[in-house]
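A.B. asks: Show me how the following folds:
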Amino acid sequence: MDTTTAVIDLDLPGPRISRHVYGHFAEHLGRCIYGGFYVGEDADVPHVRGIRLDVVEALRELAIPNLRWPGGCFADDYHWRDGIGPRDERPRMVNSHWGDVVEDNAFGTHEFMDLCELLGAEAYVAGNVGSGTVAEMSEWIEYLTRADDSPMAALRRANGRDEPWKVPFFGVGNEAWGCGGNLRVEQFASLARQYSTYVRDHAGNEVYRIAAGASDGDLHWTEVLMQSFGPLDGPADAAAPAAPFQGISLHYYTFTGTWQDKGSATGFTEDEWYLALQKASFMEHLLTRHGQVMDRYDPARRVGLVVDEWGTWWNVEPGTNPGFLYQQNTLRDALVASVHLDAFHRHADRVVMANIAQTVNVLQAMLLTDPDTGALVRTPSFHVFAMNRPHHDADSLAVHLRDVPEREVDGDALPLVSASASVKGDAACVSLTNLDADAARTVVLDLRGRDVVGHAATVLTAAATSSHNTPDDPAAVAPAPLDSVRAHERGLEVTLPAHSYVTVTLTLG
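C.D. replies: Predicted coordinates:
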């Protein structure tokens, strides 16, 4: 068995990995909200004010840091006043993007903020630029966060909430290049400045405003948005925050086919296994290129990059509504997640938040709920997020890999080992992914700068690359202790099983 070496200087911490790169996304799409998070107050499933309790408990295991809502494409059709007040008096609307179904607005602002409080998560509210108005957005942030007797604060109290909420993140539009208005970036840059100006800080609530950014490799979109700022070349510690918005987004999805036929979630070949992981690895390139554009205008890195939609997008499960985007979640999805998270760790100096799409029952979900039995299933992707909790708000550590095997995929070289690491106090965590579908791999952790006085390791793998969890077999892909960690003259030696994800936690002296 060949050996890869990972050199890690434990005493040289780098930029902090924000816990917010482990954020999530909940759109009014399929069974994400209705039947996922929200079952209504008359449901037989255990709930708190209509919010499904086992979903909340499972997500609290992940220490979910933030939740983005109400979209997505849905956000630019959503008018927040339709989702407040008595539920039986709320107007209906057509969800034209996702299944052309009628939305009754039973889950609105109060229900979402209640959900965030139950989760212990911070709210990331996405505002409507596509079909909304500046006044509508301005009044929404006032309704949410103002404490006195302003018109919107009084309206909130009339609807049953006395104290304002904290809303630290606010999205100014979504996919303005597509479903959010089909705008040119020059048009949107002006709108982003205008709308952001009216997303005001009320009652001590400081808002981090995120303008709708690029899709995939559209560097021109990023450049025009960066040009719309004033001077950003002063030192970060001496300069005011970027204004009028503070972050820009980036969206990128992983699939192996075409937009019309994206590939099966479970019935894939070995070539498609590698192609998916190569597509996932492209995130590194995107972060580098968009970061380079941002660096030209913002060398102090006062503007954050927010990857608020990412993950796998496969064909829907046979027999399900094609507009509901319900797909299974296999070990392949878990490794797509680990590769992305490694990239976010490496770019912690610029990537301030990321939101996997989506949390429940849609795309690369953390959780699947069975509509017939009511069962809740934790997916393989859920377990990657759980295993990575030590990285939350830890300082990144550079990992220098040597002798990494590669495979040619679609004309490019795919490294078959991915890694990242972080340190927090007297603890460190090393994440290791073996992308090889068939062969195990030995990795020597060359640990320098601090003494390692203890270690433990966890592995996520399964019998087959397409293994996935179901109500009948909820632990087909589940974490387990890894005993193939041995002392080595340079530190530790770890054997990674084929198609596996491993975390090694270190106790430092």
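A.B. asks: Every contact and neighbour count from this point should use C-alpha atoms.
C.D. replies: OK.
A.B. asks: Distance check, the closest residue to Val384 other than its chain neighbours against Phe385.
C.D. replies: Nearest residue to Val384 in three dimensions, chain neighbours excluded: Ala334, at 6.2 Å (CA to CA, 6 or more residues apart in numbering). Noted for Ala334: a distance of 9 Å to Phe385, by CA to CA, to the nearest Å.
A.B. asks: The residue nearest to Val384 - that's part of a helix, no?
C.D. replies: Yes - assignment of Ala334 by DSSP: H, G, I helix; E, B strand; the rest coil places it within a helix.
A.B. asks: Now for it, how many residues are close by?
C.D. replies: By other CA atoms under 10 Å, 26 other residues sit near Ala334.
A.B. asks: That one against Pro380, yeah?
C.D. replies: Yes - if you go by CA atoms under 8 Å, Ala334 and Pro380 touch, sitting 5.3 Å apart.
A.B. asks: Let me see the contact set for Arg60.
C.D. replies: If you count contacts by CA atoms under 8 Å, 6 or more residues apart in numbering, Arg60 has them with Leu119, Gly120.
A.B. asks: That one and Leu118, how far apart?
C.D. replies: To Leu118, Arg60 is 9 Å away according to CA to CA.
A.B. asks: I'd like the structure of this one too, to check against the first:
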Amino acid sequence: MTATARAVVDLDVTGPVISRHLYGHFAEHLGRCIYDGFWVGEDSPVPNERGIRLDIVEALRAVNIPNLRWPGGCFADEYHWRDGIGPRDQRPRMANTHWGDVIENNHFGTHEFMDLCDMLGADPYVNGNLGSGTVQEMADWVEYLTRDDDSPMARLRRENGRDEPWKVPFWGLGNEAWGCGGTMSPEHYANEARRYATFCRNHGGNQLTRIAAGANEGDLRWTRALMEAVNCLGCTKDDNPVYQAISFHYYTHSGTGINTEDAAGFTDDQYYRTMAYAAGIERIVAAHVALMDAYDPRGRIDLVCDEWGTWWNVEEGTNPGFLFQQNTVRDALVAGLHFDIFHRHARRLTMANIAQTVNVLQAMILTDGDSLVLTPTYHVFEMNKGHQDALQLGAHILEAPSETVGDEELPLLSFSASVKDHRALVSLTHLAAHDDLDVSIDLRGRAASVARARVLSAESASAFNDPSAPDRVAPTPVEAQIDDGVLSVRLPAHSFATIELDLA
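C.D. replies: Predicted coordinates:
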């Protein structure tokens, strides 16, 4: 069965820039994300440069990775950065009590992370320890990384082999302060964030975007407390806020909670409930944005979703604390749906970080020894990379099928569009589990021709890639044509597609 949908793209009506940092990533000392993921060590038979796995670097450079958040997550608030500098064989060990209760040897620390970011061409997002650390400890870390003179921390950095300071544009003031980061109240954390942010200095030419740890999903108490800590409702203060962004986290599941169902074995009902939960992030973003607009109509403080993605049961036979899960077409469609929503809110939402990059939760890449698998979610990032730093275009659905999920209607088509350098990119996420969809898009305002059209799908929404079939789910060409200004494409069931348009 084939359904139909109609939509409009205004090619001459542009909105805000879709920040490339909405396509950010997250690497925590969790499971096999860092060790046996990014870091294999200099003596590994796996091809590496200074211990960093080269095929992962190559794969992430291909999706134009814009930033990488590290060292956590929950791990950040028990991490003491001085343990991760100096000769590796002299670094103290610690217990990683959050993730598997394993022993962390601190072989991957500050210099290794900054080396990784240099190799990736990605901006570092360092998450400081507010939960179990001190203001002085965090201030010293900023100085160690970014100061260029004869200060104590700059001298210490030089003693450890790095003469020039690094550029560190993003700095997290703790993580999930409502939970693993300290079990604080919103008001208590807001005061702590303001205090810590004050002592995280801009050294030399390095300008920090200080990111306050905000809500779990739609808990607006956190956003309100953080906004009130730097402004008051209706005020017109001229001073700049001490932190420049507020974060929130949103994990997708099928409605029964994180870590309660399998990644690859699911029913149609679970599939649709997952899509409905993923779509719910739009309501959450809109609520945070509305509250921030009331306190900060000039838009000085950004909204950041620095943890998002699906969270399923771990794969059988793996350490439950390592959060290793399979990655299917369903996960890829969750990503496509999220990006459409992120694009629509690009005025205030300026960064997002999928959890996580390698071997953990909704990963881009899975490794097994010397083998590397690109997941379906990875391909969504690659197909969508043309949206990075492009101008949002008006994109409107006029008619589309829907599915009843609980008490709500879930639209089965989501899409967004952007323009950059006389080329537009249209992304389409088709959520129907079994039916194809004929889509007609009225292209208004400028003449266009199809440059390339690709689709990502498989026989089943539960299909995934593995070492025996690494390209089971991979983008393939799809026929798309423009006739009298109308773009037409047929989308298979449970698919994600991108269409690149050359504009006259």
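A.B. asks: Show me what the residue nearest to Val384 of structure 1 lines up with in structure 2.
C.D. replies: Under the alignment defined by TM-score structural alignment, Ala334 of structure 1 is paired with Ala332 of structure 2.
A.B. asks: what does Pro380 of structure 1 give?
C.D. replies: By TM-score structural alignment, Pro380 of structure 1 lines up with Pro376.
A.B. asks: Then Ala428 of structure 1?
C.D. replies: Per TM-score structural alignment, Ala428 of structure 1 is aligned with Ala424.
A.B. asks: does its match belong to a helix or a strand, and which?
C.D. replies: Assigned by DSSP states H and E, Ala424 of structure 2 belongs to strand 423-430.
A.B. asks: any idea which helix or strand comes after that strand?
C.D. replies: Per DSSP H and E, the first helix or strand lying C-terminal to strand 423-430 of structure 2 is strand 436-444.
A.B. asks: report the angle between the axes of that following strand and strand 423-430?
C.D. replies: For strand 436-444 of structure 2 against strand 423-430, the angle by axes from the mean of the first three to the mean of the last three CA atoms, to 10 degrees is 150 degrees.
A.B. asks: Now strand 436-444 of structure 2: buried residues?
C.D. replies: Neighbour-count burial for strand 436-444 of structure 2, counted by 16 or more other CA atoms under 10 Å, picks out Asp436, Leu437, Val439, Ser440, Ile441, Asp442, Leu443, Arg444.
A.B. asks: List the contacts of that strand.
C.D. replies: With contact meaning CA under 8 Å, 6+ apart, strand 436-444 of structure 2 is reached by 1-12, 430, 485-493.
A.B. asks: Quick one, which of these are buried?
C.D. replies: Counted by 16+ other CA under 10 Å, these give 5-11, 430, 485-493 as buried.
A.B. asks: Which ones among those map onto strands?
C.D. replies: If you go by DSSP state E, these have 5-11, 430, 486-491 in strands.
A.B. asks: Now tabulate the residues you listed in TSV and tack on distance to Leu303 of structure 2.
C.D. replies: Formatted as TSV, those follow (distance: CA to CA, whole Å):
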residue	distance to Leu303 of structure 2
Ala5	32
Arg6	32
Ala7	29
Val8	28
Val9	26
Asp10	26
Leu11	27
His430	27
Val486	36
Leu487	34
Ser488	35
Val489	34
Arg490	35
Leu491	33
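A.B. asks: Quick check: of those residues, which lies closest to Gly133 of structure 2?
C.D. replies: His430 (45.7 Å; CA to CA).
A.B. asks: Sketch out the helices for the stretch 51-200 of structure 1, chain order is fine.
C.D. replies: Secondary structure of the stretch 51-200 of structure 1, counting by DSSP state H, counting those that start in this stretch: helices at 53-60, 109-119, 134-145, 151-158, 185-197.
A.B. asks: Pull out the buried residues from the second one.
C.D. replies: In terms of neighbour count (16+ other CA under 10 Å), helix 109-119 of structure 1 has its buried residues at Thr109, His110, Glu111, Phe112, Met113, Asp114, Leu115, Cys116, Leu119.
A.B. asks: From the chain's centre, how far out is that helix? Work that out for me.
C.D. replies: With CA atoms, centre = their mean, to the nearest Å as the basis, helix 109-119 of structure 1 stands 18 Å off its chain's centre.
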